[in-house]
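In: Please work out how this folds:
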Amino acid sequence: MYKQLASPTTIRVLHVYPAPETDPLICSLEHCDIDSDPEYEAISYVWGDSDLAWSVICDSNVIPVTRSLHEALLRIRLPDQRRTVWIDGLCINQIDAIEKSHQVQLMQRVYRNAYRVLVWLGPDLHGDARDAFDVCFTLGQRDMNAEELRISLTNINLRMDTSYVMWYSFRALCEFALAKDLLFLWGAEEIPWIYINMAVSNLQETDVMWRFTPYKSTLLEPISRLSAIKDQRCYATSFMGTIHTARAFGCSDSRDRIFAILGLECGDDRWAAADPAGQSLAEATIPDYTLPVEHVYRQFAIRALQRGLTEDIFLAVQHGEQLEEWQPGDMPSWSPHWDLPLVNNFPFCHRLHEICKFPGLSVESGISFTGCGSELLSMLRTYLDPLAIDTLNVLSATLDTIVALSDTMEFVQFRLPGTILESFWEEHIRPREADPGYEAVMTDLCETATYYMTSENHVSAFYTISQHPWERSPAAIAEYAKYGEYAMLRSIAQLLLETSEIASVGNPALLDKEKGEHGYFKRFYITQQGYVGMCPAAAQPGDHVALLWNTDCPMILRPQDGFYRIVGGSYMAAVNRKEMEGIPHPLDDLLSGGLQPEVIQIR
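Out: All right, here's what the predicted structure looks like:
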């Protein structure tokens, strides 16, 4: 059925012929040059089950398709006139990897040139579409203040969770960002994007939704991410931020986590960062669907490292609850698994002295590759075989070693002082109460608990972790220091009284919300010298906290047989402090020259 495309700018569009709702789908493909501005609508949908159990009649051929594609075409078919659309499942020959690789490079133009993108959310299985879209129409008419929003929410039935899977479609992220106009279709109902966008904006700009229906607030998160991308806010201005955002979305082909994002216009210089030959990362990343997923991921990491994007790659490293020992042939720990959601995100939380980034060193002297045959490979080489590289040689300075960790924090557990945080304090910090550095350690714990969001660390911790609308006054804190339920909070309250560190916090409820999100799938740790921080769930006692070349964020490294593996980024509160009473500053030795950085091997 598929004829060879005539030129590098040739695409196929699908003509869907009119028919009653119950008739078979009949359509035809037409070749056209995208430079000639053909008129069509593009369809965005979730591939779903890959089982080709349904069919359409295309150019007199019976073509097997997925259920999702079949349902989408049935929904957009008109009863009285032909409709011309572009839909990847039929307009691209999916079994021709070479054609697919080339057509993916045109997809940004396909979605940008379409006069409208139709977003198919799926069948309305439970009859919720009308209510959900009515909510969007009600809340999306105009900007609302908090009181108007509260009244509206008491008068409507908020149901937006049935099509949760669609919001987590990775392809949707790219397609939304490029579209001129968006129309959402759910069952028989439809709504323009402008109403959804305004409704989400109203809900996100106040704390009414969190207070009124906290259990539903997470349902808005994927929609708000798409809104940020579409409006070129937040993640859309950062190349790596966009890739990280994409990790929260479903994807039928994991290679698209790199390839499909090539068409997005990210507004930072890192995307255009060039290698010594002058080739940007975007230009060097050519879609090739003949390559296995691991090859694509490692190749992308190598090319980013060649361009000095060290911190972007190292902070993207994500493992599950365990990091297995490395064996020859395994994917190296420094190559991110882009298909794992990024829950251990620690950027922008440290203010390290520039000397800690080992300035004055080029990419070539700060980091290099070693091949499987122990050959040292130059970073300046234009081509490096990804599967022949397993070792990074990186300049590093070890700050300390982890001696104990809390249990892994789940979303709710982080905000309950009687569980993980309280137990960690009771076992590993309270025994230091008589030590000269106890106040400094408690300060670290408080800052870590509030995750660097405010300079009023003890006060923030007291209100945030307590998860209670305490009266914000010295008298209330003094009362809790004597009679409070939790020993850890009593200790914090006592420190507040002793250090006169009582201050108001703008909105404890909002801080509390943020803490649950930041703490998810992380663990508190304490080091040999008493530094407290937060790290990925995969960390374990004996792991090192180290600074690597060209990074601001301390990394967790695991020693193994003369080399290291990257566990992930971390937050060490003490690094941000100018001085610590009773405890040496973790950067003292490095800044004084007592600690000299050395080249280590990472696999």
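In: CA atoms for contacts and neighbours, from now on please.
Out: Noted.
In: Quickly find the element holding Ser68.
Out: Applying DSSP states H and E as the criterion places Ser68 in helix 67-76.
In: what's that helix packed up against?
Out: Packing contacts for helix 67-76, counted by 3 or more Cα pairs under 8 Å, 6 or more residues apart in numbering; DSSP states H and E, involve strand 54-58, strand 116-122.
In: what's downstream of the helix or strand hosting Val403, the next helix or strand?
Out: Taking DSSP H and E as the criterion, Val403 maps to strand 389-405. Following strand 389-405 in sequence order, the next helix or strand is helix 420-424 (DSSP H and E).
In: immediately after that following helix, which helix or strand?
Out: Next along the chain after helix 420-424, taking DSSP H and E as the criterion, comes helix 438-450.
In: angle of the helix or strand just after that following helix against helix 438-450?
Out: Under the assignment DSSP H and E, the closest C-terminal helix or strand after helix 438-450 is helix 457-466. Helix 457-466 and helix 438-450 are oriented at 50 degrees to each other (axes from the mean of the first three to the mean of the last three Cα atoms, to 10 degrees).
In: Next, the second sequence, to be compared with the first:
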Amino acid sequence: MESESFVYTALPQTGRFIRLLKIYPGSPSDRLVCELFPCDLETNPAYTALSYVWGDPTKSAELIFSDHACKIAQSLSDGLRRIRTVDETQIAWADAICINQEDQTEKGQQVNLMGAIYDRARDVTVWLGPDPTASSREAFRCLEEINEKILTGRHQECIDFSQIAVFVYNVFTNEELKFFLGSELSATLLGSPLYALWNVWSTYEKKDSWMQRTPTLRRFAEGIISGCDVDFTLVLEAAQHFNATNSLDYVYAFLGHPKAKKPDTDTTWLQADYSLTLKDQHRLLASSLAEDSLNFLAHLQQTEESLNVSEYPSWVPQWGQKHPVHAEAFWEAWDASLRKKERRQYPARSAGPKLSVSGLIIDTVDQSTPTMKPDDFEPIDWAGAQLIEDCWKLATQNAYAYPREKVIEAFASTLICDHRQPGHSAVELFAGFCMHADIKFFKNMETEGGLWSLKIVLEGSEAFGTQFKWYGTNRRFFMTKAEGLWGLGPAAMQQGDVCAVLFGADVPFILRPTGIEGEYKVVGECYMYDFMYGDAVLAWRQGNNSYAKEDIVLV
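Out: Now for the predicted structure:
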């Protein structure tokens, strides 16, 4: 908010005080007249929280604010006008006005209260803006289609989410949803509907939320939760799919989510502090998350350059950044260190740029395919089959670790990062894909694993191709040196890197020795058949000399 004369009055430092906005009555053509007043969240009057899209930053509107002329974003002005009535004063909250954006200390304090602000609101108005092309009908048609797919159990199919309206997570923290549409709806919204739905909204486990009160939506969320471990790392994954004016908000925007709190406490993993540098914010958050698990390491997006010259420690993700060679993170469905099954914690210790952990070194990376890029999968029927042949050629050029009856299962599982779930097996899906996309290759593999003796699931063809592309994009298929193990690893991996199961992490990782004994850089997560559900840990406990617990320092 811009004004040459208005000055904010500081909020009381005791209690949980916020500012609320009185919107005085007026007709659509009247000037917007408002006034701020402080209140304690414990005794607040009923108010509407406003969530709005940014709109065109070059467009502004005038607001009469406590007898001062001020300028605010046109989109915000439109949203406030939507709340205003012709005969009654309305009470509202909007971040750009109710928080002094120039006071970094206050801004941090208010962001820490953001979850409570939306939670205690009587309702939330989501303002999406005008709709000059009348695309709102199409947006809501898409929503109806999504609901229909959920009802009929077809929601796991490949869906084009590019035109589905974004529902920001603020809406789902409120007891009641009050969705006001403007006369027109914006055709383009920033962010990714898929990640808003999957990572943020469906993980919000509030008892009285809209999701919990709606059977269809509740079943959808329960289905997601049943297949993976929901933590703040999952919520933070959505950050790279949204935009933020201040890069610190890629983290702070999610502090109102229940998973932002440390287990069994009311303390968040990080307190909002706008005096921090971005690097310090990321390091502090990573250090804090490491007290519970190491799954945040799955968010690393390393390149050869970042591993060699980055100012960031290799174990500190840059949340909000989406690199051109981005690979979709995975960790939710596995339990490589038995952390989840045994409900154990392996607290890591951070000291400046170093993080001390422990783990089992599995083997050394030997050969790998070139990085499988997005275009390499198009069209999936032909290109996907070619990639599979390339991976198979590498996998079989030397002796491998798997018995005859497990070869195809190990290979297929690695390509799609298979996890244990009801339905078709990885082998059935793989057989269906090969039968459809590469019948010659399919026949040649008969003697290796007896695919012809299986019940081929033809409908598995599309499912395998979709999963292979999802997990394989910007990754490499690799083989280890000593044991002949197969895996799917990060694009930045190279010969001589090591595969490790880190205690406290739910997937294995590729590490790069620095030349100093016990010190490694984190290259990225990897999938390794037979190591995703604690197999290495159990073997080590049973005295298998192939594995030894080591103290590891990540730098």
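In: is it fair to say Cys27 of the first structure lies in a strand?
Out: Yes: counting by DSSP: H, G, I helix; E, B strand; the rest coil, Cys27 of the first structure is located in a strand.
In: Looking at the second structure, name the residue matched to it.
Out: Counting by TM-score structural alignment, Cys27 of the first structure lines up with Cys34 in the second structure.
In: burial measure for the residue lying closest to its match once chain neighbours are set aside, as a count.
Out: Nearest residue to Cys34 of the second structure, sequence neighbours excluded (Cα to Cα, 6 or more residues apart in numbering): Ile23, at 4.6 Å. Number of residues near Ile23 of the second structure (other Cα atoms under 10 Å) recorded here: 22.
In: ok, the alignment partner in the first structure of Ile23 of the second structure to Cys58 of the first structure distance?
Out: In the first structure, the residue matched to Ile23 of the second structure (TM-score structural alignment) is Val16. Here Val16 of the first structure is placed at a distance of 9 Å from Cys58 of the first structure (Cα to Cα, to the nearest Å).
In: what do the two both touch?
Out: Shared contacts of Val16 of the first structure and Cys58 (Cα atoms under 8 Å, 6 or more residues apart in numbering): Ile26, Cys27, Ser28.
In: Now the helix or strand hosting Asn147 of the second structure on the first structure. Mean distance?
Out: Asn147 of the second structure belongs to helix 136-152 when assigned by DSSP H and E. Helix 136-152 of the second structure differs from its equivalent in the first structure by a mean of 5.9 Å after superposition (mean Cα distance after the TM-score superposition for the first structure).
In: Name the residues of that helix that are buried.
Out: Ser136, Ala139, Cys142, Ile146, Asn147, Ile150 (16 or more other Cα atoms under 10 Å).
In: Kindly reformat those residues as TSV containing distance to Ala96 of the second structure.
Out: Compiled in TSV, those are given as follows (distance: Cα to Cα, whole Å):
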residue	distance to Ala96 of the second structure
Ser136	26
Ala139	27
Cys142	31
Ile146	33
Asn147	34
Ile150	36
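In: Would you agree Tyr480 of the first structure falls within a helix?
Out: Yes: looking at Tyr480 of the first structure with three-state DSSP, it is inside a helix.
In: That one reaches Ser491, doesn't it?
Out: No: using Cα atoms under 8 Å, Tyr480 of the first structure is not in contact with Ser491, being 9.5 Å away.
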